[in-house]
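[1] Structural data only, the sequence is not supplied:
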């Protein structure tokens, strides 16, 4: 039996489970599961599970730079995809004791702005529709005009297609020409695209 430091050993993961819930696809992840509060000579058994099944050895990397690397087993998720979503668990055994840390990881495809045009035209005196063709799961769209959120402006605007289409009633170049920003939020991350809008006179 190996010596523990100040009593029973403990188990932790880095990053914390609360920081692993939701991420965009396409990124690499290193999740370290480590037995702590043990002597350097102890050799705990550490296993990773996904959806209740023991994971393959080739899905792990050991931190060899540390003299106590045998206290750790690192889960490496390379170029993450939707298929990497699931219920994960790190389980450790030492001195007849067992510890488990469970957490969920979910991956989503980052949204795109599709074929949104950066220059769009309106007809003076008519309702203008400005299109932001954002595509993705869980997106929320808001609009700005010359850096100001439209909802705070005195000008009355309308929205269609889950806010992806901005309707400017009775477009007037004297007050409506300028730069409109389509700002998109997806699970706490933001990105935006600027759209220059200018009037075209209506031929009678």
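    Noted; the coordinates are in hand. Note that the coordinates shown come from a computational prediction; the quantities given were computed from them, not determined experimentally.

[2] From here on, just use CA atoms for contacts and neighbour counts.
    Fine.

[3] residue ranges for the helices of the chain, please.
    For the chain, helices defined by DSSP state H occupy the ranges 173-176.

[4] Nearest residue to residue 89 in space, ignoring adjacent ones along the chain?
    residue 102 (4.3 Å; CA to CA, 6 or more residues apart in numbering).

[5] OK, contacts around the one you found?
    Neighbouring residues of residue 102 by CA atoms under 8 Å, 6 or more residues apart in numbering: 17, 87-90.

[6] Give me the distance between the residue nearest to residue 184 when sequence neighbours are not counted and residue 160.
    Closest residue in space to residue 184, ignoring its immediate chain neighbours: residue 141 at 4.7 Å, by CA to CA, 6+ apart. Note on residue 141: its distance to residue 160, by CA to CA, to the nearest Å, is 11 Å.

[7] Does residue 35 touch residue 72 like I think?
    Yes - with contact defined as CA atoms under 8 Å, residue 35 counts as touching residue 72 (6.5 Å).

[8] ok so, going back, residue 141 and residue 160 - which one has more neighbours?
    Set residue 141 next to residue 160 and count neighbours by other CA atoms under 10 Å: residue 141 wins out with 17 against 11.

[9] do you know how far that one is from residue 189?
    Counting by CA to CA, the gap from residue 141 to residue 189 is 12 Å.

[10] take a look at this one as well, against the first:
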């Protein structure tokens, strides 16, 4: 089974709430060992802004989806505690900076300082990708925002688009389905007799070993 870990950005939910909902459907979720979805404080605040200031129906739908409590057992929807951000020192985030961000002053307090909301997102992503380090989980930020992607690159945060995440999940599901078919085929071979017909190997089922469910009382219908 597959184990996937995604940090969900607001733009991902705004543009692809249908995709994320589909990932969490019970019929899909059973094909994963676990699907972890981390919701940063940034994401909630951005969705709130879109809901109340822009009257965005999609943002409302995304917030309702996050608030639901009936996710399948192997879907772990992790909503970040806002207090966590206060425990992450900005200097720890800067230690993971690998490229300059020309449009912002990420180290000082000037007119070009990085907005607080983006600082919070970087804190959340740095914590999950670099600082937490639990169970060797590989977290990937899913975002459709070019500005967020640029910042993620500058701070060595793995990221992908919604389409890429969707393709990865589909690939995992197809692989799981293929593995199940292989196991079923091997099982049939063990329960069959090998024979040769027209020079080709075939497997004939042993019907005398088939176990049937008990039939209820009653008479068989005859025309």
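    Now that the structure is in, tell me what you want to look at. Since this is a predicted model, take the numbers as computed values, not measurements.

[11] Overlay them and tell me the TM-score.
    Once superposed, chain against chain, the TM-score is 0.20 (TM-score structural alignment, normalised by the length of the first structure); 69 aligned residues with a CA RMSD of 5.5 Å.

[12] What about the contacts of residue 102 of the first structure, which one has the most neighbours?
    Highest neighbour count within the contacts of residue 102 of the first structure, by other CA under 10 Å: residue 90, with 25 neighbours.

[13] got a list of what that residue touches?
    Taking CA under 8 Å, 6+ apart, one finds 33, 46-49, 100-102 in contact with residue 90 of the first structure.

[14] Please identify which pair of those lies farthest apart.
    46 and 102 (13.5 Å; CA to CA).

[15] how close does the nearest residue to residue 31 of the first structure once chain neighbours are set aside get to residue 166 of the first structure?
    Take residue 31 of the first structure and drop its neighbours on the chain: the residue closest to it by CA to CA, 6+ apart is residue 75, 5.1 Å away. For residue 75 of the first structure, the distance to residue 166 of the first structure equals 45 Å [CA to CA].

[16] what do you get for residue 102 of the first structure?
    44 Å.

[17] now residue 179 of the first structure
    13 Å.

[18] and those two? which has more neighbours close in?
    Neighbours per residue (other CA under 10 Å) separate residue 179 of the first structure from residue 166, with residue 166 holding more: 21 against 17.

[19] Go ahead and confirm the more buried one touches residue 144.
    No - look at residue 166 of the first structure against residue 144 with CA under 8 Å: they stay out of range, at 10.3 Å.

[20] Now the longest helix along the second structure: buried residues?
    Criterion DSSP H: the longest helix present in the second structure is helix 162-190. Residues of helix 162-190 of the second structure classed as buried: 162, 165-166, 169, 172-173, 176 (neighbour count, 16 or more other CA atoms under 10 Å).

[21] what does stretch 6-23 of the second structure give?
    6-14, 16-17, 20, 23.

[22] What about those, which are in strands?
    6-8 (DSSP state E).

[23] mind giving me a markdown table with these and columns for distance to residue 125 of the second structure?
    Converted to a markdown table, these look like this (distance: CA to CA, whole Å):
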| residue | distance to residue 125 of the second structure |
| --- | --- |
| 6 | 10 |
| 7 | 7 |
| 8 | 10 |
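
[24] quick check, nearest of those to residue 192 of the second structure?
    Using CA to CA, residue 6 comes nearest to residue 192 of the second structure of these, at 43.6 Å.

[25] Please report how far that closest one lies from residue 190 of the second structure.
    Taking CA to CA, one finds residue 6 of the second structure at 40 Å from residue 190 of the second structure.

[26] what do you get for residue 148 of the second structure?
    From residue 148 of the second structure to residue 190 of the second structure the distance is 53 Å (CA to CA).

[27] How about residue 36 of the second structure?
    37 Å.

[28] which residue ranges form the strands in the second structure?
    Counting by DSSP E, one finds strands in the second structure at the ranges 2-8, 32-39, 75-79, 139-142, 159-160, 192-197, 200-205.

[29] just these: most buried one?
    strand 139-142 (a mean of 24; mean count of other CA atoms under 10 Å).

[30] helices or strands up against that strand?
    Contact partners of strand 139-142 of the second structure among helices and strands, from 3 or more CA pairs under 8 Å, 6 or more residues apart in numbering; DSSP states H and E: strand 2-8, strand 159-160.

[31] Residues contacting the last one, please?
    Same thing as strand 159-160 of the second structure. With contacts defined as CA under 8 Å, 6+ apart, strand 159-160 of the second structure is touched by 140-143, 149, 152.

[32] Widest-spaced pair of those?
    Farthest pair in these (CA to CA) is 140 and 149. Separation: 11.5 Å.

[33] Can you tell me, leaving aside adjacent residues, what's nearest to residue 100 of the first structure?
    Looking at residue 100 of the first structure with CA to CA, 6+ apart, the closest residue is residue 91, at 4.4 Å.

[34] what's near enough to touch that neighbour?
    46-49, 98-101.

[35] hang on, isn't residue 181 of the first structure packed against residue 197?
    No - between residue 181 of the first structure and residue 197 there is no contact under CA under 8 Å: 10.4 Å.

[36] And the two? Which one has more around it.
    residue 181 (22 against 19).

[37] separation between residue 186 of the first structure and residue 175 of the first structure?
    With CA to CA as the criterion, residue 186 of the first structure and residue 175 of the first structure are 31 Å apart.

[38] These two: which is more packed in?
    A side-by-side neighbour count of residue 186 of the first structure and residue 175, using other CA under 10 Å, places residue 186 first with 18 against 8.
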